[in-house]
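Enquirer: test case, fold it:
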Amino acid sequence: MQSFDVLNINEIREYLRDPIEYMNKIFNSSLSVYIKSLVNSKLCEIDNYYKNTIEGLTNAVSKLSSLFDPSKEYEQLQLSSLFNDLPVDFSKILKDVNNLLGSVTIKKPVDFCDLLHKSLKNIQNIWTDNEKSESKEKMFMYLEAKLVYWNKIGCSARCPLCSSKCELPDDGHTKHQVSKHLLSAFSGFRDVKTRFPTLIICTEDKSYNSKWGCDKDSIYLPLTEFLSKYHPSWLPFPRSEPSDEHIKKMRAIWWKLKDELCEEYSMIDNTDPLWKFKYGNLISE
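Expert: So this is what the prediction gives:
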C-alpha cells in the first residue's frame, strides 16, 4: 500500500485494476534487485577469497623455494614433506593433493615451486576469465528457481467492500485482514437506485449504517449480515474511523480517478465540487 501513501497515481491505478498482478510486479521487481545484489555480494566474497588465498600461497611457496639449493637434486624429498613446511591453513587446502600425490619424489624443489607459481596464477586467471561468469549465471538460475517459491505475494483475497488485498501470508488462514481499507467506490459500489458512487471507507460507522448487496441477490442487508451471508471469511470486520490524513488521500485519489472509475462501473458522478479545491491538487500525474 506504499503507492497510496505517496499518492503515486499510476501505481494506484494499477493496484485498483488488479492487486494480485500489481503485487506480482512489485515482487518480481524486488526479487530481481535482491538476486542481483546477493549474487554480486557472493562473487565479491569469492574474488577476495581467490585473491587472498593465491597471494598467501604464492608468498608461502616463495619462502619454501628459498629453503632449497636450485642447483641441487634431492633424491629422497617427497611432496608431502614440502606441504608440511607450508603454513597450517594452506596445508588444509592442499590436503587432498597431499593424500593423492604425497609420496611423489621431488628432485628439484625450486623448479617445482616455480611451476607451482605459474599454476597458481593460471588458477586465478581461469576464475576471472571463465568460471566467474559461469558461476554468476548458475547462481542467478538457482536463486530465481529457489526464491520464486517464497510467499511474498501472500493471500490473494480482496476485501469485498473496497477490493484492498489481504495482508496475510498464503498460509491457509480462514480470516482475512487488511489494515488500511479504501473507498468502496474504488471497487464499483454505488447506490442501487441513483448509481451514485459510495464515497465512504468501508470501516467507517457510515458503512455499518448502510445496507449492502451484490448482483446475486436483490436483498440489501446491513454490513455484518451481508458479510456473514456472502463473505464470512472477512468477519469480524473492523470498525474504526480512519484518520483525517487517510480520508484526505482517498478523496484525492478518487478525484483523480473518478471519471475512469465511473465509466468502468457505470456510476453517475455526484462528487462534491468542493473536493476539487480541497484535494484536486494533492496528486500530479
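Enquirer: all contacts plus neighbour counts: C-alpha atoms, from now on.
Expert: OK.
Enquirer: Phe90: what's it in contact with?
Expert: Taking Cα atoms under 8 Å, 6 or more residues apart in numbering, we find Phe90 in contact with Leu57.
Enquirer: buried set for the helix or strand hosting it?
Expert: For Phe90, the host element (DSSP states H and E) is helix 88-93. By neighbour count on 16 or more other Cα atoms under 10 Å, the buried set for helix 88-93 is 90-91.
Enquirer: in this protein, which spans are helices?
Expert: 2-6, 9-17, 19-65, 79-84, 88-93, 95-101, 109-126, 132-147, 205-208, 223-230, 244-265, 274-279 (DSSP state H).
Enquirer: Proceed likewise with the subsequent sequence, for comparison:
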Amino acid sequence: MTKTMEIFIDALLGSDDTERALFLKWMGLKMDMRSRKHMSNLRRKYKECEQKKDREAIARLDKELLDSSLGIEHYMREMGQIYEAASFGSNKISDKISSLPTLAAKLLLAGFPIELLDGDASNIPEKWNYKDHEDEVTDEDLKADFERMWTQEMGNIPGLTEKDVPCDVLMNFRSSFEHRNVTQYLQTMGKLTQYGKKQFKAKKEHVKLGKLKGLIYAHRSVKHDLQNTADNVISSCFKMTEQFAQSKGDYQTAFTKDLLDEINEHLKKAGTNYDTKFEFDLKLHICGIASRKFTEMHRKYLAEQDPLKHLKKFKSQYLSDFIDLYRKRDQCHRKAREFTQVCLNPAVTEYIDQSIGPDIVDAVLKKHPTEYSSRVLFQYTIQKELLEKSNFEDFNRYILQYNDYVKEWIYNRIVKCFSKDISLQNIKMKKLDSIMQKIMKAMEASKVDGNGSPLPNNERGAKTLIQNFCKSMNCDISISMKKVKQVLFQNTADCASFTKSLYECIEEMKIQLKDEISNSDIKETLNNVSVKPQSMLFKRVFGCGKKCPFCKTPCEAEGTDHQQHHAAVHRPKGLCGSRNDNVLCEEICTSSVLGNRTFKNQETDFEPQLYKDYRKYYPDWHIAPDMYIEASDYWKYVMVTFNKQFAECYKAEQAVYPDEWKKITKEQVLISLKKNILNIKY
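Expert: Prediction:
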C-alpha cells in the first residue's frame, strides 16, 4: 500500500460520517481545482500535436491528461484493488484492510460512487464486491464485524458513579454530636481517611474528674479504664466493619450509624468521668478506619456491578450467538452449558456456603463434645491452653478483653479442627449431594406444564422449562433471572434437545463442583457463611458476659436469664489493675467483702467505700464473704509468674504475696484448675 493510500484510508477510518463526508467533499474540490488548472493547457497542446501528427508528443500528453483527471473515484478503485490483492493467498488480512468493504458500503450509502467494474481491465473484483456474501464470510470476518459493533456500542454505555463514602461517614459522625459544642474540635480536624492509622491512646485531656481533678490516683485509674474501654470499642467496631465490608452488597449509611450506636452503647457503660474530647477522638478514630474500609467495599461493588464489566463477561457468549445466528446453527448444547455455568453453578455454590454454618458447628461439637458442653468446661479448656502457652499478652487479653479473646479463640479452634481433624470437604459434599437431588427432581417436574401435559417441543417449550425449573428451586437456591435472560437470549433450541443437553451439563457441573470442593479452605468458608459457626459456639458457652466489678472474673451462672451474677472462685484483684497505695492487690473479692477494706473507683467518685457495702453500687452481683476461700493456685501462679509485667502494664508497683505462692508448680496449677473448675478431687 502506498503512503498516499494509507493516509487516505486512515483519514476515512478515523472519522465519523459527518467528518468523512466533509473530507471527501473538500478533497474532491481540491482535485477539481487542480484538474481545471492544467487540463485546458494540455488540451490546447494536444490539438497542436494532432495537427502536426506528432505521435510521441500525443502519447506523452495522453498520460499527462490522465494524471490530471485524478478524482475521488480513482482512490475508491484503488481501495478495492488493495483489498482484492490482500485477499489472495494464505496471509492473514490486517484489521485495517479487512474493514475496507464495510467502509465502502458506508460511503455508498452516503452517496459517494463506488466502482463495481474496472473498465480499463474489464475485471469485476469478486472478493471486493461480494465480501458480505454468506459463502465468502469467514468466522474471522464476522468476529471483526462484531468487534467493530461492540466497540461502538460500548462507547455509548455510561459507567457507574462513585459516591463519596468518607463524606457520608463524616456527615453521620458530625450528626452524632448534634446539639453539642464540638465546633473547636471540628475546626482542627484533618481529612477523615487519615485517622485511625495509629494506635488509639487515652490522653490527659480525655479525663474528666471535676472536684477530684487533683487526685493523681483517680486520674491514672480513669485514664487506664478509658484506654481499656477504647480498646474494647475499637476491637468490636473493627469486627463489625469487617463483617459489613465482607458482605456482597454496597455500602449503606446504616453501617456507619450502627458503628456509632455501638460506640454509644460502650460509652454508656464507661461511666461519666470522660470528656467529650474522648468521645470525639474515639469516634473519629473508628470512623477513619471505617471510611477506608467502606470506600474499598463501595469500589469493589461498583466494579462488580459495572454494566460494562457485566457485558464483557458475556462478550464471548454474544459473539457466539452472533456467529451462530448468522450461520443458522443449533445453539442447544452451548446454551445449556452456559445456563449451568453462569446461572446454576453460582447459585449452588452460594447455597452450600450459606447453609453450611450449622453443619460446621455440629461437626465441632461431635469432635469436641466436652469443651463446649458447658461454660465451666469451656473455661477449663481455655485456661489450660493459656497455662500451656504461658504468654503474658494472652493472659492480659483474657482478663481485660474477655469477649474478644473468647471469640478469637473459638475461631482459631474451628480453623485448627478443620485443618487437622475434620474434613470440610465431606460436609460440603453432603450438601452438594442434597441439593443435586433436589435439582434432578425439579428437572423432572419442570418438563410438564400446569396441567401435567408435556411442554411443546419448540423454543417456547425450552423457555418454559427453565422458568419452571427456576420457580421449583426458588425455595432452596437463588438463581439470578437477569442472568437467565442474558444466557437464553436468541436461544433457538427445541425443548427435547435442550432438555437432553441440560441433563448432561448438570452432570458436568456436579463433577466441576466436586473438584472445587476438594480444594475448599476453612477460613474462606467461615467468611462466606451467613450463619457464623464461631458466633453460634460463642453464644453456647459465653453466658451473660458480665464480669466481677473488682477482679473481672466472668459470671458463672448458666445462660442469660438470671437476676444475680456470681462466681465461685475469684482472682487476685491486682490482675486487673486493682491496687492498695499503688501496689497491685493480691487479695480476692470474697476476702475483701468480709473485712473493713475499702475500694474507690468511678462509681464511688473515687471516695473510699467499704467492700462489704459493694451492693450499693453493684446490686446485681453476689460475692459470698468467706475468709477461708483463697485464690486458686492457677491465678496465684499467674500473678507470681507475670507480676512484673502486670505492674508495668498498670504503671503500679509489683504485688506483695505470700512466699508459699512461689512454690506452686505447673503440675499443682493443673490440679487446682481441675479442682476448682471441674470439681475433680485429687
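Enquirer: run the chain-centre distance for the helix holding Phe90 of structure 1.
Expert: Centroid separation for helix 88-93 of structure 1 versus its chain: 39 Å, with Cα atoms, centre = their mean, to the nearest Å.
Enquirer: just send the helices of structure 1 back as JSON lines, with distance to Pro238 of structure 1 too.
Expert: JSON lines is the format used below for the helices of structure 1 (distance: least, Cα to Cα, whole Å):
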{"stretch": "helix 2-6", "distance to Pro238 of structure 1": "20"}
{"stretch": "helix 9-17", "distance to Pro238 of structure 1": "21"}
{"stretch": "helix 19-65", "distance to Pro238 of structure 1": "21"}
{"stretch": "helix 79-84", "distance to Pro238 of structure 1": "72"}
{"stretch": "helix 88-93", "distance to Pro238 of structure 1": "62"}
{"stretch": "helix 95-101", "distance to Pro238 of structure 1": "65"}
{"stretch": "helix 109-126", "distance to Pro238 of structure 1": "62"}
{"stretch": "helix 132-147", "distance to Pro238 of structure 1": "34"}
{"stretch": "helix 205-208", "distance to Pro238 of structure 1": "10"}
{"stretch": "helix 223-230", "distance to Pro238 of structure 1": "10"}
{"stretch": "helix 244-265", "distance to Pro238 of structure 1": "16"}
{"stretch": "helix 274-279", "distance to Pro238 of structure 1": "26"}
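Enquirer: for the residue most central in space within structure 2, give its distance to Phe294 of structure 2.
Expert: By Cα atoms, centre = their mean, structure 2 has its centre lying nearest to Gln246, at 4.9 Å. Counting by Cα to Cα, to the nearest Å, the separation of Gln246 of structure 2 from Phe294 of structure 2 is 10 Å.
Enquirer: same check on Glu56 of structure 2?
Expert: On the measure of Cα to Cα, Glu56 of structure 2 and Phe294 of structure 2 end up 86 Å apart.
Enquirer: then Ile623 of structure 2?
Expert: 45 Å.
Enquirer: neighbour count winner among these two?
Expert: Between Ile623 of structure 2 and Phe294, counting by other Cα atoms under 10 Å, Phe294 is the more crowded of the two (26 against 22).
Enquirer: which of the residues in the helix or strand encompassing the more buried one are buried?
Expert: Element membership for Phe294 of structure 2, per DSSP H and E: helix 276-305. Within helix 276-305 of structure 2, the residues scored as buried using 16+ other Cα under 10 Å are 276-295, 297-302.
Enquirer: now stretch 264-282 of structure 1
Expert: Per 16+ other Cα under 10 Å, stretch 264-282 of structure 1 contains these buried residues: 265, 267-268, 279-280, 282.
Enquirer: closest one of these to Lys211 of structure 1?
Expert: For the buried residues of stretch 264-282 of structure 1, the closest approach to Lys211 of structure 1 (Cα to Cα) belongs to Met267, at 17.6 Å.
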